[in-house]
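Undergrad: Okay, here's the prediction I keep looking at, along with the sequence it came from:
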Amino acid sequence: MSQFDLKGRKALVTGGARGLGAGMAQALAEAGAAVMIGDLLEEQGRETARAIKATGGQAAFVHLDVSDEAHWLAAVSATHAAFGGFDILINNAGIEVTALVTEIDPDALRRMLDVNIVGTALGMKHAFRAMRPGGLAGQGGVVVNVSSVASTIAFPAIAGYSATKSAVDRLTRVGAMEAGKLGYGVRVNCIYPGLVPTDMGMKLASDVVSAGLFESPDAAVLAIVEQTPLGRLGTVSDMADAVVFLCSDASRFITGAGLPVDGGMGM
C-alpha cells in the first residue's frame, strides 16, 4: 500500500468551500479519505462536496463558523456521524485584511484574531478531545494548520495578518508537544503557503495597490515572484499535495513542524 494512501481516514477541512481549502479537500478525497467540508459558504461548500462525490469520492458539508465553539462541537459530531470516525483536521479557514500599520482598524484586526487564531485553537481543542483515547473517535490522528509565508517574511501592509499566522505556527508547536506528552496519538504540523492566485491571493495584490505600495496588481505579483527562488506563484495543488503528505504515513515521524510551501520565498 502506498504511504500516501488515506483510505479509511475521515477528515474535516475548514474553509473547504473554495480556494485552497477546496483543493485540499479534493486531494484528500483523491487519496482515499472521506472529507467533510466545513465553511460559512453553504452553497459553494455543498457544490464542492458534490464535485468530490462526482469523481467517486466521499464527501459532505457542514455549516461552520470556526470562531464559534458550538459550531465546532456540531461539526466534529457531524463528521463522526457521517463517516464513522474523525482522524484528520485541516485548519485552513482564515481571512486577510490588508492595512498599513498606521491604518489598522481594530475591528478588522479583532476579526482576524477570531478567525485565524481563535478558530485554529478551537479546532485543535476539539480535534484533540475527539481523537485522543476515550474521545468520540478515539483513534488518534493528524492536525494540519495552515499558516502562511507571511509569518516568516516582512511584507508591507499585512502586519495584522502576519501576526495571526505567526500565532498559528506557535499554536502548532505547543499543540504537538502537548499531544505527544499526554499520549493523544495526534501529530500536529503546519504549512506556510506562498502566494497563490486564488480570490484571496489576488485581493491582496489589489489591496497593496490601494495602500499605495505598487502601481498595479501585476506589479505586486511580479515583486513577489522576484522574491521567490523558484520564480513563480504557488498553485492550489502545490499546497494540497503538501497537506496530503503531512496527513499520510509518509510523515509518521513528523510533528511540531512547519513546512514551507513557498518556492523558497521565506528562506
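TA: That came in fine, so what should we check first?

Undergrad: From here on, just use CA atoms for contacts and neighbour counts.
TA: Will do.

Undergrad: quick one: the strands in this protein?
TA: Counting by DSSP state E, the chain has strands at residues 10-14, 34-39, 58-63, 88-91, 141-146, 186-193, 258-261.

Undergrad: In a markdown table: those, plus distance to residue 252 and mean neighbour count.
TA: Formatted as a markdown table, the strands of the chain follow (distance: least, CA to CA, whole Å; neighbours: other CA atoms under 10 Å):
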| stretch | distance to residue 252 | mean neighbour count |
| --- | --- | --- |
| strand 10-14 | 17 | 29 |
| strand 34-39 | 20 | 30 |
| strand 58-63 | 24 | 23 |
| strand 88-91 | 13 | 27 |
| strand 141-146 | 10 | 27 |
| strand 186-193 | 8 | 26 |
| strand 258-261 | 14 | 20 |
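
Undergrad: In addition, the following structure is provided for comparison:
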Amino acid sequence: MAGRVAGKVALVTGGASGIGRGVVEKLAEEGAFVVVTDIQDALGEEVAAGVRKAGGKAEYRSHDVTDEDAWIDVIGGVKARHGRLDILVNNAGIGIGGPILEMKLSDWRRQTAINLDGVFLGVKHGIPLMRESGDGGSIVNISSVAGLKGSPSLAGYCATKGGVRLFTKAVALECANAKDGIRVNSVHPGLIETPIWLTVGDAINPGANAPPDLDAMSTLAVPLGVKGFPADIANGVLWLSSDEARYVTGLELVIDGGMMLR
C-alpha cells in the first residue's frame, strides 16, 4: 500500500541517522512532506537530499531540541511554509551509560534535556499548530524497552525513557479530553542497529573499547534471535502516523523481537 500519509506534513527530530533516518525515509516514501531536524547538519542535509532524489519531499533544519527558542523557530517555519503540521515524531535522543554512582550530574542533565525535555518541548509547541490545522494529528514519541524495565548501568537512560512513556499517556488523555483529534503514542524499540550503541556499549561491556556485538546479544536476549533495523521501527511509526491508527492513542507499541516476553 502506497501513499498512507500522502498530503501530510511531518516533523522528525534526530532525523539524520539511525531510527530517525529510517522514519524520515519511510514517511516520505508514503507521501508525506518531511521536515528533518537534527544537530548533525551534514548528515541531515544528506538525508533530505536523498529523499528528494528518490522522488520524495523533504527539507532539513538545524535544531537543538533542548532549546525552546529553537522549537519556536522550527515550528514557526513549518507554519510559514506549510500552514499545518500533521505528524510529529519526537525521536532525538542519546544514551549515556555507566554505574549510577559514577554518573556525573552534568551527564544526567544532558541526557534528560535531550531525551525528555526535548519531547516535552516538541509536544508543547507542536500541538498548537496541529490544532490550528483542524484535522487532528499524530504525535509519536520514541521511547525504548529501557522505558519499560530497568537495565544495570543504564539507570539514567531508563529514567528518561520511562518518563517519555508516562508523559505520552498523560498528554494522550489531555488531547482526548480536548477533543482535538490529536493522538499521542509511544514506540519502544528493542535491540536495533543504530549509532546509539557506540555510546552505551561500554556500559554493557566495560573496557571492551568497541561497540557490542548486537548479533550475539540478540541470540541470547531476543526470542526471535535476531536484531532489528531502523526500518522495523519506521514501519510502526508509519502505522501510528496514518489514518489506519485513527482509534489508537496512549499506546506503547513495543517492537523488540519478543524481548519483553521474558
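TA: Arrived safely. Everything quoted here is computed from the prediction, not taken from an experiment.

Undergrad: before we move on, the earlier item: can you put the strands of structure 1 in a markdown table and add distance to residue 162 of structure 1?
TA: What follows is the strands of structure 1, written out as a markdown table (distance: least, CA to CA, whole Å):
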| stretch | distance to residue 162 of structure 1 |
| --- | --- |
| strand 10-14 | 20 |
| strand 34-39 | 22 |
| strand 58-63 | 27 |
| strand 88-91 | 17 |
| strand 141-146 | 12 |
| strand 186-193 | 11 |
| strand 258-261 | 15 |
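
Undergrad: Now do stretch 231-238 of structure 1: distance from first to last residue.
TA: Using CA to CA, to the nearest Å, the end-to-end distance of stretch 231-238 of structure 1 comes out at 14 Å.

Undergrad: quick revisit: of the strands of structure 1, which is nearest residue 179 of structure 1?
TA: Residue 179 of structure 1 sits nearest to strand 186-193 of all those, at 5.8 Å, using CA to CA.

Undergrad: What range does that closest one cover in structure 2?
TA: Under TM-score structural alignment, strand 186-193 of structure 1 corresponds to residues 182-189 of structure 2.

Undergrad: and if you look at stretch 15-35 of structure 1?
TA: Residue span in structure 2 matched to stretch 15-35 of structure 1, by TM-score structural alignment: 14-34.

Undergrad: Off-centre distance for that stretch?
TA: In terms of CA atoms, centre = their mean, to the nearest Å, the centre of stretch 14-34 of structure 2 is found 11 Å from the chain centre.

Undergrad: OK, contacts around residue 252 of structure 2?
TA: Applying CA atoms under 8 Å, 6 or more residues apart in numbering to residue 252 of structure 2 gives the contacts 165, 185, 186, 187, 188.

Undergrad: and with 7 Å instead?
TA: 185, 186, 187, 188 (CA atoms under 7 Å, 6 or more residues apart in numbering).

Undergrad: What of residue 141 of structure 2?
TA: 89, 90, 91, 185, 186, 187 are the contacts of residue 141 of structure 2 under CA under 7 Å, 6+ apart.

Undergrad: To which residue of structure 1 is it aligned?
TA: By TM-score structural alignment, residue 141 of structure 2 lines up with residue 145.

Undergrad: where's that match relative to residue 122 of structure 1, distance?
TA: Residue 145 of structure 1 is 12 Å from residue 122 of structure 1, by CA to CA.

Undergrad: what do you get for residue 220 of structure 1?
TA: 34 Å.

Undergrad: And residue 144 of structure 1, by the same measure?
TA: Residue 144 of structure 1 sits 13 Å away from residue 122 of structure 1, going by CA to CA.

Undergrad: For the contacts of residue 252 of structure 2, give me a markdown table that also has distance to residue 200 of structure 2.
TA: Supplementary listing: the contacts of residue 252 of structure 2 in a markdown table, determined by distance: CA to CA, whole Å:
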| residue | distance to residue 200 of structure 2 |
| --- | --- |
| 185 | 25 |
| 186 | 22 |
| 187 | 20 |
| 188 | 17 |
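
Undergrad: List just the nearest of the residues you listed to residue 14 of structure 2.
TA: Checking the contacts of residue 252 of structure 2 against residue 14 of structure 2 with CA to CA, the nearest one is residue 187 at 15.0 Å.

Undergrad: and the closest one, what is it in contact with?
TA: 141, 142, 143, 144, 252, 253, 254.

Undergrad: how far does stretch 29-40 of structure 2 sit from the chain's center?
TA: Averaging C-alpha positions (CA atoms, centre = their mean) puts stretch 29-40 of structure 2 12 Å from its chain's average.

Undergrad: So which residues make contact with it?
TA: With contacts defined as CA under 7 Å, 6+ apart, stretch 29-40 of structure 2 is touched by 2-16, 24, 28, 44, 48, 56-64.
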